[in-house]
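Enquirer: When you get a sec, could you give me coordinates for this:
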Amino acid sequence: MPTKSLRVWFAPILAIMMLLASRAHAELPDFTGLVKENSAAVVNISTTQNPKSQTGMPFDQRQLDQMPEFFRRFFEGPNGPQMPGQQQPLHSMGSGFIVSEDGYILTNNHVVDGADEIVVRLSDRRELNAKVIGTDPRSDIAVLKIKADHLPVVKMGHSSDLQQGEWVFAIGSPFGFDYTVTAGIVSAIGRSLPSENYVPFIQTDVAINPGNSGGPLFNLDGEVVGINSQIYTRSGGFMGVSFSIPIDVAMNVFHQIKDQGFVSRGWLGVLIQEVNRDLAESFGLKRPRGALVAEVLPDSPAEAAGLQPGDIILKYNGEQINLSSDLPPMVGRTKINETAELTVLRNGEEKELDVTIGKLPEDRQASASEEPSPSVSGGPLGVSVANLTAEQRQQMGIKDGVLVQNVGSGPALDAGIRPNDVIRKLNNETVSSVDDFRRIAGNLPKGKAIPVLVMREGQSTFLVIKTEK
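Expert: Alright, predicted model coming up:
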């Protein structure tokens, strides 16, 4: 009898558990139909680079293993990484996808960079030689063309519609295993990676490995929303953090390469830095946000518009800037000679500035001099400074500033100021001479966070000095 009673009591519980399990199973996405619809437009890309004369010592696997953690691109041969110095053809692999019926293909630039031969293998096992129509190393995009007609094509989505937590899946050729499908969710959007300022990457936990590079990232509508590009790894393999180029960025590059043969980007002409908690406090912001202008480049659109070091750009064309990394992609996708509206914080007040966006130059480098100046002066912040010579100002390309010669214990040392730094602004006031520095430093408010603009090795950056109470 007790056993029967227990059975009667347990049966409803079991039924509820089975119902919940079935509902949970029903809510998981089914990728089978999506994979069948889209696999035919995904291609395998293999490249061959003929041996070239090498100088210097070859790079061995032991050196690679000793590298610290890094962002690794997936450009590897079937037998592992191809090392410089090997006097034999280098064979590499990657993925791509067809975007037009007449044979245009998108992939990563690093998949085909330096290749002497590119072979595209289609889903019907045809192998066709591909021609590079154009590349854009800044966004890591390459446009290829094969001679074929009536090809299957992918359906394009909009990466701007992606949301964190959304299901996505990838099709590619990891380690040469063609048409491998992996799935996961969007972990984050708008990620900024080192040396990739113009690409707001999509971060996912989709398994990506060597050979996946250049392959498509799909949403649950079967639309391409990204191009798989990089992973973050400590082991050299997938560790749950992968990055894709947003398809909105990729298609903009594709159309420019196809239509004009090159890619042009908007240019503002400022060096910016992140606004942390201390900087936010020193500039009177309630919370860290915006892009802090550390330097305005000469003869730039920013200079013509009246932007100044110490301005914090809060909005670009009405769009909020929460992180400094938000700004470069916004500027980069603005058309040349188009007027953009900036909302900046200057001396505690918001201002509206109109700027005519220019064309991003290929290369801009700042120069710096570390030769000491003979004039020395002490200061209340624990730092000794000197006037810059005319030659030093010319070499650095600046009209103001004082050279830091020695840093003793005190607020300056705590702020991270070093010898050979050039202090250009203190508490938002321009420092043109030692006398200026003495005057401003002597009148600083007590117990406050004070912004100080310094130039170090040709780059301007803001630090925060906290004065003693």
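Enquirer: Please count neighbours and contacts with C-alpha atoms only from this point.
Expert: Fine.
Enquirer: Please state the offset of stretch 329-347 from the chain centre?
Expert: Counting by Cα atoms, centre = their mean, to the nearest Å, stretch 329-347 is centred 18 Å from the centre of its parent chain.
Enquirer: same check, this time on stretch 224-240
Expert: The answer for stretch 224-240 is 14 Å, by Cα atoms, centre = their mean.
Enquirer: Which positions within it qualify as buried?
Expert: 224-233, 236, 238-240 (16 or more other Cα atoms under 10 Å).
Enquirer: what do you get for stretch 332-346?
Expert: Across stretch 332-346, burial judged by 16+ other Cα under 10 Å covers 332, 333, 334, 335, 336, 340, 342, 343, 344, 345, 346.
Enquirer: Which residue ranges of the stretch 251-400 of the chain form strands?
Expert: Remark: strands assigned in the stretch 251-400 of the chain by DSSP state E, counting those that start in this stretch are 266-267, 270-274, 291-296, 312-316, 319-320, 339-346, 349-356, 358-359, 383-387.
Enquirer: Please identify which of these is closest to residue 16.
Expert: strand 319-320 (47.0 Å; Cα to Cα).
Enquirer: Residues touching the closest one, excluding its own?
Expert: 290, 314 (Cα atoms under 8 Å, 6 or more residues apart in numbering).
Enquirer: any idea how far it is from the chain center?
Expert: For strand 319-320, the distance to the chain centre is 18 Å (Cα atoms, centre = their mean).
Enquirer: now swap in stretch 288-298 and tell me
Expert: On Cα atoms, centre = their mean, the centre of stretch 288-298 falls 17 Å from that of its chain.
Enquirer: now what about that stretch, what contacts it?
Expert: Contacts of stretch 288-298 (Cα under 8 Å, 6+ apart): 269-277, 279-280, 302-303, 307-315, 320-325, 327, 453, 459-462.
Enquirer: 7 Å instead, please
Expert: Stretch 288-298 is contacted by residues 269-277, 280, 302-303, 308-314, 321-324, 460-462 when judged by Cα atoms under 7 Å, 6 or more residues apart in numbering.
Enquirer: Could you also give me the structure for this second sequence? I'd like to compare it with the first:
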Amino acid sequence: MAAVLMLGQVATAQAEALPDFTTLVEQASPAVVNISTRQKLPDRAVAGQMPDLEGLPPMLREFLERSMPNQGPRAPGSPKGDRQREAQSLGSGFIISADGYVLTNNHVVEGADEILVRLSDRSELKAKLVGTDPRTDVAVLKIEGKDLPTVKLGDSEKLKVGEWVLAIGSPFGFDHSATKGIVSAKGRSLPNDTYVPFIQTDVAINPGNSGGPLFNMSGEVVGINSQIFTRSGGFMGLSFAIPINVAMDVANQLKAGGKVNRGWLGVVIQEVNKDLAESFGLDKPAGALVAQVLEDGPAAKGGLQVGDVILNANGHPIVMSADLPQIVGNLKDGSKVQLDVIREGKRKMLDITVGALPDEGQEMAAADGAGAERSSNRLGVSVADLTAEQQKSLDLKGGVIIKEVQEGPASLIGLQPGDVITHLNNQAISSAKNFTEVAKGLPKNRSVSLRVLRQGRASFITFKLAE
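Expert: As a prediction, the model looks like this:
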């Protein structure tokens, strides 16, 4: 009897230790909305894309059929046979002001001809697109209304790894579904998402949750659920949310001027791995290695050079290279950023005036052309001087172009004919003859860095000579 009593007490204690989300869901759900969009597409744009749904469970088949483009009438004036179909998508969002401003993901509403917002009372309102920012995947909508239910906004900077969080959204069209989990990590960098330090969670996020809110236990929105890592198409325990501090900064700029202004240095950077750290004389792999400095950009004007390793920006340590664009992106055009860099083994402080991030990236023309005098060396690569035209197109004063790759270190690290080498072992290369001289003096059994331009993109590669 005593044992049974003790087990009951343990179970009660465990139940009391687990969080209760009921009040949070009741209070927050009215401000969470379902977002559906329609986009008119010509018949030929979707022809042949209708999968065979036979054999699927009836409920799943019905859902997929509702979500697929539907046959519609031919648009007036369109060629015969070019009928219009409507592509539909589903997502989530949340109301941030009583007069009807709504936050969601850019990818939920991108390309939409019509946006419908369904409230918790199941009423539907047409939404106006105020603005979008593809770089952070944030969109701001406006619906007509007053005294609308709103969410409480939190501070994503105060989030701690391990604390409970809850998501409310419309996965697979099931409105106001609540899922819970913990914060798995903060400041995650994802490919092609340079300006967002994502919150990683293990909250179950699925298609339809995109754009929905992520709440802390105080019922405050701390993020916008945006992406999942998946091999199956569904939830696998890795979900990513845009921090609400980032999202609100973007939203306020979109509301004020319809666009987002970000700071820009005008550099191409890369991660500092163990071998690169050794080649640059660093104690540990950290920082952002400057692989390319764009002509007439803020960095070029401020004295930043290729091969500099940025360790600190405005007092913030640069641990991963992705930390730098997030810091600089938050600065305004014309503001100053102080960079702590390592150059040729020595510490150096630079004050640079930040520019405005261009709407489109700047790329240099790729090098391609006939070489002059050739030179072979122990790297197993044949190089030639760049022509005057090539140097001008690439904005270089030196460098060599690879004409042939034989067996050896160059082949092992993936060098290709047409690649342009500008630096070897932290030394600028002025000619094929200079390249051969530097190659002769390379150390053995130690990481050596090589800067390569390929199709206008610069990167540092490391290798070791074993002989």
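Enquirer: So after superposing, what's the score?
Expert: Aligned and superposed, the two chains score 0.90 in TM-score terms (TM-score structural alignment, normalised by the length of the second structure); 446 aligned residues with a Cα RMSD of 2.2 Å.
Enquirer: picking that back up, what would the strands of the stretch 251-400 of the first structure look like in a markdown table with distance to residue 447 of the first structure?
Expert: Listed next are those as a markdown table, based on distance: least, Cα to Cα, whole Å:
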| stretch | distance to residue 447 of the first structure |
| --- | --- |
| strand 266-267 | 39 |
| strand 270-274 | 23 |
| strand 291-296 | 23 |
| strand 312-316 | 23 |
| strand 319-320 | 31 |
| strand 339-346 | 22 |
| strand 349-356 | 22 |
| strand 358-359 | 42 |
| strand 383-387 | 18 |
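Enquirer: out of the ones you listed, nearest to residue 190 of the first structure?
Expert: strand 319-320 (13.3 Å).
Enquirer: The second structure: matching residues for the closest one?
Expert: Alignment of strand 319-320 of the first structure against the second structure: residues 316-317, by TM-score structural alignment.
Enquirer: average gap between the matching stretch and the first structure?
Expert: For stretch 316-317 of the second structure, the mean deviation from the first structure after alignment is 0.8 Å (mean Cα distance after the TM-score superposition for the first structure).
Enquirer: sorry, back to before: ok, which pair from the buried residues of stretch 224-240 of the first structure is furthest apart?
Expert: Distance extremes for those: the farthest pair is 224 and 236 at 26.5 Å, using Cα to Cα.
Enquirer: Tell me which residue of the second structure matches up with residue 297 of the first structure.
Expert: Per TM-score structural alignment, residue 297 of the first structure is aligned with residue 294.
Enquirer: on that earlier part again, just the buried ones out of the contacts of stretch 288-298 of the first structure, please.
Expert: Applying 16+ other Cα under 10 Å to the contacts of stretch 288-298 of the first structure flags 269-276, 280, 302-303, 308-314, 321-324, 460-462 as buried.
Enquirer: so where do the helices sit in the stretch 351-469 of the first structure?
Expert: 390-396, 411-415, 434-442 (DSSP state H, counting those that start in this stretch).
Enquirer: excluding its backbone neighbours, what's nearest residue 187 of the first structure?
Expert: Leaving aside its sequence neighbours, residue 187 of the first structure sits nearest to residue 204 (Cα to Cα, 6 or more residues apart in numbering; 4.6 Å).
Enquirer: from what I can see that neighbour touches residue 182, true?
Expert: No. Distance between residue 204 of the first structure and residue 182: 11.2 Å, which falls outside the contact criterion (Cα atoms under 7 Å).
Enquirer: higher neighbour count, the two?
Expert: Counted by other Cα atoms under 10 Å, residue 204 of the first structure and residue 182 do not tie: residue 204 has more neighbours, with 28 against 16.
Enquirer: if I look at that one, how far off is residue 244 of the first structure?
Expert: 8 Å (Cα to Cα, to the nearest Å).
Enquirer: and residue 163 of the second structure, what does it touch?
Expert: Contact partners of residue 163 of the second structure, counting by Cα under 7 Å, 6+ apart, are 182, 183.
Enquirer: What residue in the first structure is paired with it?
Expert: Residue 163 of the second structure maps onto residue 166 in the first structure, by TM-score structural alignment.
Enquirer: same question, residue 373 of the second structure
Expert: Checking TM-score structural alignment: residue 373 of the second structure goes with residue 375.
Enquirer: ok, now which ones touch its match?
Expert: Taking Cα under 7 Å, 6+ apart, we find residue 375 of the first structure in contact with 386, 387.
Enquirer: returning to that earlier point: and residue 214 of the first structure, which of the strands of the stretch 251-400 of the first structure is closest to it?
Expert: Closest to residue 214 of the first structure of the strands of the stretch 251-400 of the first structure is strand 266-267 (Cα to Cα; 25.1 Å).
Enquirer: The second structure: matching residues for that closest one?
Expert: Mapped onto the second structure using TM-score structural alignment, strand 266-267 of the first structure covers residues 263-264.
Enquirer: how far out from the middle of the chain is the matching stretch?
Expert: 16 Å.
Enquirer: Run through who's touching it.
Expert: If you take Cα under 7 Å, 6+ apart as the criterion, stretch 263-264 of the second structure is touched by 328, 329, 330, 331, 332, 333, 354, 355, 356, 357.
Enquirer: Could you rerun that using 10 Å?
Expert: By Cα atoms under 10 Å, 6 or more residues apart in numbering, the surrounding residues in contact with stretch 263-264 of the second structure are 297-299, 325-337, 353-358.
Enquirer: Which residue lies nearest to the counterpart of residue 219 of the second structure in the first structure in three dimensions, sequence-adjacent residues excluded?
Expert: In the first structure, the residue paired with residue 219 of the second structure is residue 222, using TM-score structural alignment. Distances taken as Cα to Cα, 6+ apart put residue 34 closest to residue 222 of the first structure, at 5.7 Å, once the chain neighbours are dropped.
Enquirer: Would you confirm that the one you found contacts residue 221?
Expert: Yes. Between residue 34 of the first structure and residue 221 there is a contact at 7.8 Å, judged by Cα atoms under 10 Å.
Enquirer: Looking at these two, which is more packed in?
Expert: Shown here are residue 34 of the first structure and residue 221; by other Cα under 10 Å, residue 34 has more neighbours (16 against 11).
Enquirer: Could I get the contacting residues of the more buried one?
Expert: By Cα under 10 Å, 6+ apart, the residues touching residue 34 of the first structure are 169, 218, 219, 220, 221, 222, 223.
Enquirer: ok, the third one - how many residues close by?
Expert: Pointing back at residue 219 of the first structure there. The tally of other residues near residue 219 of the first structure (other Cα under 10 Å) stands at 23.
Enquirer: go on, the last one?
Expert: Other residues near residue 223 of the first structure come to 20 when the count uses other Cα under 10 Å.
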